[in-house]
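Participant: pasted the sequence and its predicted model underneath.
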Amino acid sequence: CRTVLETAGSHHHRNDRRRAVRRVTIVGASGSGKSTLAAQLAAQLDARLVELDAIFHKPDWTPTPTPQFRAEVAAALDTDRWVVAGNYSVVMDLTQGSADTIVWLDMPRWLVTWRVIKRSIHRAAKREELWNGNRERWRNLIKRDPEDNIIVWAWTYHGVHTQRYTGFAAGDFWAHADVRRLRSSRQVRDFVSSASLGEPEID
């Protein structure tokens, strides 16, 4: 059975018995807060934090070939408790398919784009290292190709994520998991502090 929790006014279903939260996958558009929430939950659950971007982007932003990427993600998930942040479709069967809880951060397009703008400018100005020595580059922030410019990517692919995850939430792919569709910072805070993050208990 699936638990689907959405914003006020939306339908939801609850199981009679809450599940322990041990394997969490967090999805959503760039700038929705996946990494921040994943770090919080991993600490709270004493779980392994798995950043898909950190696995995929090798030094100098070199992409990891799909077979190697899948193998490395599978190895990272070989533990009792984990929290994954990321959307990569080539490993969705591993990350989303084996999660007991899926958190969809469904924030407005304007908000995530604004967050990405601020984040990217800060990272570029501070020469902040992300993963494997990679840093955001000023020159990428003026390009129009979403493959190069994360700001354009966030704006362009927001609708793609919304369409994909709306289908997953209504269909069979997420039917095995408790699905949380969070649309505001307040809902995220409520989720982090909710009683469902722990051992099972009777409602």
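Facilitator: Received, thanks.
Participant: alpha carbons only for contacts and neighbour counts from here, please
Facilitator: Will do.
Participant: in the lengthiest helix in the chain, what counts as buried?
Facilitator: When the chain is parsed with DSSP state H, its longest helix is helix 150-170. Buried residues in helix 150-170, counting neighbours by 16 or more other Cα atoms under 10 Å, are found at 150-155, 158, 161-162, 165, 169.
Participant: got those residues as JSON lines, with distance to residue 4 columns?
Facilitator: Shown next, in JSON lines, are the buried residues of helix 150-170 (distance: Cα to Cα, whole Å):
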{"residue": "150", "distance to residue 4": "30"}
{"residue": "151", "distance to residue 4": "30"}
{"residue": "152", "distance to residue 4": "31"}
{"residue": "153", "distance to residue 4": "28"}
{"residue": "154", "distance to residue 4": "25"}
{"residue": "155", "distance to residue 4": "26"}
{"residue": "158", "distance to residue 4": "21"}
{"residue": "161", "distance to residue 4": "18"}
{"residue": "162", "distance to residue 4": "16"}
{"residue": "165", "distance to residue 4": "12"}
{"residue": "169", "distance to residue 4": "8"}
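Participant: between the residues you listed, which sits nearest residue 133?
Facilitator: Nearest to residue 133 among those is residue 150, at 17.6 Å by Cα to Cα.
Participant: look up how far residue 29 lies from that closest one.
Facilitator: 11 Å (Cα to Cα, to the nearest Å).
Participant: next: residue 176.
Facilitator: For residue 176 relative to residue 29 (Cα to Cα), the value is 23 Å.
Participant: so between these two, which is more surrounded?
Facilitator: Counted by other Cα atoms under 10 Å, residue 176 and residue 29 do not tie: residue 29 has more neighbours, with 27 against 17.
Participant: skipping adjacent residues, who's closest to that one in space?
Facilitator: residue 158 (5.5 Å; Cα to Cα, 6 or more residues apart in numbering).
Participant: give the contact list for the one you found.
Facilitator: 29-30, 109 (Cα atoms under 8 Å, 6 or more residues apart in numbering).
Participant: show me the residues you listed that map onto helices.
Facilitator: Those of the contacts of residue 158 lying in helices (DSSP H): residue 109.
Participant: Throw the contacts of residue 158 into TSV and include distance to residue 80, thanks.
Facilitator: Shown next, in TSV, are the contacts of residue 158 (distance: Cα to Cα, whole Å):
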residue	distance to residue 80
29	27
30	27
109	34
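Participant: second one coming, line it up with the first:
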Amino acid sequence: MKRVIVIGSPGAGKSTFSKRLGRLVNEEVYHLDQLFWLPGWVMRERDEFIALQEEVMNQASWIIDGNYGGTLGVRLEKADTVIWIDPPRKVCLYRILKRYFLNRNQTRPDMTEGCEEKLDWEFIKYVWNFRRDKRPKLNEQLHKAARHKTIHVIESSKDMERFLENIKIKREGSSLL
């Protein structure tokens, strides 16, 4: 598990999970939102966005958090591990609302400076419909890549805690040898 991508709906817990995993395995985490957005919610040019991802992926190891379906293939090609965080949509919706109220009028740590937290009806609909609209394509892409990748699906907070605890146990066990 040297080149890890963490994917899932907005509000699934990708960034929180990625940060915790990064601390456990002592690996830097790259948030696609920070690579994609310029201050003031200005989108970066596609070629520049891809170049920034490739710069990260040319390193020996990394954790990349985020979907951005248009460039997922690039990351899938280089990753050895995919972690798909896939909780129910009610959980995702609750988390984006909570995130908004906790970070209102400020920039989240996993976001580009100058992109204050925002929430609008379009984003709420996107999150609510993610399973119907985005999940099938994501599943198809993962299915094609499955032969060459380790894929973990995490569907609940309990699954997340178990996964991280197993990583911790494995790391502690290998350091005893």
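Facilitator: Thanks, I have the structure now. Computed from a predicted model, the values in this text were never measured in an experiment.
Participant: show me where the first structure has helices.
Facilitator: 34-45, 52-56, 66-76, 92-95, 109-126, 150-170, 185-192.
Participant: and the ones you listed as CSV, adding distance to residue 22 of the first structure?
Facilitator: Converted to CSV, the helices of the first structure look like this (distance: least, Cα to Cα, whole Å):
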stretch, distance to residue 22 of the first structure
helix 34-45, 7
helix 52-56, 18
helix 66-76, 14
helix 92-95, 13
helix 109-126, 27
helix 150-170, 20
helix 185-192, 14
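Participant: onto which residues of the first structure does stretch 127-138 of the second structure map?
Facilitator: Mapped onto the first structure using TM-score structural alignment, stretch 127-138 of the second structure spans residues 154-165.
Participant: now the matching stretch on the second structure. Mean distance?
Facilitator: Superposed on the second structure, stretch 154-165 of the first structure shows a mean distance of 2.2 Å to its aligned residues (mean Cα distance after the TM-score superposition for the first structure).
Participant: point to the residue nearest the middle of the second structure.
Facilitator: Centroid-nearest residue in the second structure: residue 65, 2.8 Å away (criterion: Cα atoms, centre = their mean).
Participant: what does it align to in the first structure?
Facilitator: Match for residue 65 of the second structure (TM-score structural alignment): residue 85.
Participant: can you tell me how far that match is from residue 167 of the first structure?
Facilitator: In terms of Cα to Cα, residue 85 of the first structure sits 20 Å off from residue 167 of the first structure.
Participant: next one: residue 35 of the first structure
Facilitator: From residue 35 of the first structure to residue 167 of the first structure the distance is 23 Å (Cα to Cα).
Participant: about what we covered before: the longest helix of the first structure vs helix 109-126, what angle?
Facilitator: 140 degrees (axes from the mean of the first three to the mean of the last three Cα atoms, to 10 degrees).
Participant: wait, residue 117 of the second structure sits on residue 105?
Facilitator: Yes - applying Cα atoms under 8 Å, one finds residue 117 of the second structure in contact with residue 105, separated by 6.3 Å.
Participant: buried residues in stretch 52-66 of the second structure?
Facilitator: 53, 56-57, 61-66.
Participant: run a quick neighbour tally on residue 119 of the first structure.
Facilitator: 15.
Participant: and the buried residues of stretch 52-66 of the second structure, which two are furthest apart?
Facilitator: 61 and 66 (16.5 Å).
Participant: before we move on, the earlier item: and the buried residues of helix 150-170 of the first structure, which is closest to residue 198 of the first structure?
Facilitator: Using Cα to Cα, these come closest to residue 198 of the first structure at residue 169, 23.2 Å.
Participant: who's in contact with the closest one?
Facilitator: Contacts of residue 169 of the first structure (Cα under 8 Å, 6+ apart): 4, 175, 179.
Participant: could the residues you listed be laid out in JSON lines, adding distance to residue 98 of the first structure and neighbour count?
Facilitator: Shown next, in JSON lines, are these (distance: Cα to Cα, whole Å; neighbours: other Cα atoms under 10 Å):
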{"residue": "4", "distance to residue 98 of the first structure": "17", "neighbour count": "21"}
{"residue": "175", "distance to residue 98 of the first structure": "11", "neighbour count": "16"}
{"residue": "179", "distance to residue 98 of the first structure": "13", "neighbour count": "25"}
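Participant: and those as TSV, adding distance to residue 115 of the first structure?
Facilitator: Shown next, in TSV, are the contacts of residue 169 of the first structure (distance: Cα to Cα, whole Å):
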residue	distance to residue 115 of the first structure
4	27
175	31
179	24
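Participant: show only the entries of the residues you listed found in strands.
Facilitator: 4, 179 (DSSP state E).
Participant: and the counterpart of residue 105 of the first structure in the second structure, how far from residue 159 of the second structure?
Facilitator: Taking TM-score structural alignment, the alignment pairs residue 105 of the first structure with residue 85 from the second structure. Taking Cα to Cα as the measure, residue 85 of the second structure falls 9 Å from residue 159 of the second structure.
Participant: more crowded one of those two?
Facilitator: For residue 85 of the second structure versus residue 159, the count of surrounding residues by other Cα under 10 Å is larger for residue 85: 24 against 14.
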